[in-house]
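Novice: task: produce atomic coordinates for the following.
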Amino acid sequence: MKILSLTTAGLLALTPAAAAQATTPPPLPTWLKLSASSGHPGENVSLTVACEGEASPVTTKTLRVTVPLDRNAEGHQPWAFFGESVVAAVAPGTYPVSVRCAGETLTSRFTVLAAKPRFGQVKVVPHSAPRTGDGSAA
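Specialist: All right, here's what the predicted structure looks like:
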């Protein structure tokens, strides 16, 4: 009889509610990751968001989104969103980059560096015509 009582007690402990609690995994962490923490205007920055629910569009003054956040088309990493952006031409400094996931705001910081001078670009623009003389000394 003792064996039957222990078996019955064990089965009662595994009611559907108890079994569901025992097998439900904890929620995945949520985060926002940028492929770089700083960059010059015009450079590319990839974005990854870990979010089991829906993610809002990215909000920032720093990055111009070129490919909006979306899940992988082949179903890889179904908990993640991926996007692409370009560093905007804004004043150098550190700016927030945010996205909302399941009612939670995820924020990362991005530093815009001074624009790189272009090759062949004149650093000082001349103010007047060149002083070559009027030709009378020749």
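Novice: when you work out contacts or count neighbours from here on, use the C-alpha atoms and nothing else.
Specialist: Fine.
Novice: what does stretch 84-92 contact?
Specialist: The contact list for stretch 84-92 (Cα atoms under 8 Å, 6 or more residues apart in numbering) reads 39-47, 61-69, 111-115.
Novice: which of those are buried? Put it as a ChimeraX command.
Specialist: In ChimeraX, the members of the contacts of stretch 84-92 classed as buried (16 or more other Cα atoms under 10 Å) are selected with the following command:
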select :39,40,41,44,45,46,47,62,63,64,65,68,69,111,112,113
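Novice: the contacts of stretch 84-92 in strands, which ones?
Specialist: Secondary structure from DSSP state E places 39, 44-47, 63-69, 111-112 of the contacts of stretch 84-92 in strands.
Novice: this one next, for a side-by-side:
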Amino acid sequence: MRTTAIAAALLATLVAATPAFAQTTTTEPTSPEPLPVWLKLSAYSGHPGEKVSVAAACDDQASPLTTRALRVTQPLEANPEGHQPWALFAETVIRDVPEGSYPVSFHCGGDPVTVYFTVLDRDSSPAPGSGQTKKAPASSQGQTRVVPQGAPQTGDGSLAP
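Specialist: Just a heads-up that it's a prediction; the model follows:
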């Protein structure tokens, strides 16, 4: 009998406390996180005349690409089929400007996004396909070393013993 009284008292306590636990909390609907905003180049340095592709992410109004180092040949545009409307792409060519680091920017919803591009001296590399070899500085014995270019020519192994 005593056990029944204790169980009844415990049950009464739980029933009385249930409304406090059963209260539901209401939450405001959460807005989705904004997409990250970025600007990426296919290369961050190069010589005048070379091509550089540009990719950007912006889910707001995007301004045109601005830079002194790159001439825009195709402006920042989204995919014409509507895929990933926040992804923008452009094509550029490196301008013949003095060597140095230049900002490359666009605005996404009014906020600037900037990366830096380094224009290298036109004379710092041989013309493609010219076959010229770069010479290393002379050593202390007066000899000039030739710096090898490309992969070593070791053969395919078919003549190995």
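Novice: which parts of the second structure are helices?
Specialist: For the second structure, the helices defined by DSSP state H occupy 2-21.
Novice: tell me which residue is most central in it.
Specialist: Residue closest to the average C-alpha location in the second structure (Cα atoms, centre = their mean): K40, at 4.3 Å.
Novice: can you give me the strands in the first structure?
Specialist: Defined through DSSP E, the strands belonging to the first structure, from first to last, are 31-34, 38-39, 44-50, 63-70, 80-87, 93-101, 104-112.
Novice: now distance to S5 of the first structure too, for those strands, in JSON lines please.
Specialist: Listed next are those as JSON lines, based on distance: least, Cα to Cα, whole Å:
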{"stretch": "strand 31-34", "distance to S5 of the first structure": "48"}
{"stretch": "strand 38-39", "distance to S5 of the first structure": "66"}
{"stretch": "strand 44-50", "distance to S5 of the first structure": "47"}
{"stretch": "strand 63-70", "distance to S5 of the first structure": "54"}
{"stretch": "strand 80-87", "distance to S5 of the first structure": "48"}
{"stretch": "strand 93-101", "distance to S5 of the first structure": "48"}
{"stretch": "strand 104-112", "distance to S5 of the first structure": "48"}
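Novice: need the counterpart of I94 of the second structure in the first structure.
Specialist: In the first structure, the residue matched to I94 of the second structure (TM-score structural alignment) is V87.
Novice: right, and S46 of the first structure touches S35 too?
Specialist: Yes: using Cα atoms under 8 Å, S46 of the first structure makes contact with S35 at a distance of 5.1 Å.
Novice: circling back: now do the contacts for the residue nearest to the centre of the second structure.
Specialist: 54-56, 115.
Novice: can I assume L35 of the second structure is in contact with Q84?
Specialist: No: in this structure L35 of the second structure lies outside contact range of Q84 using Cα under 8 Å: 11.4 Å.
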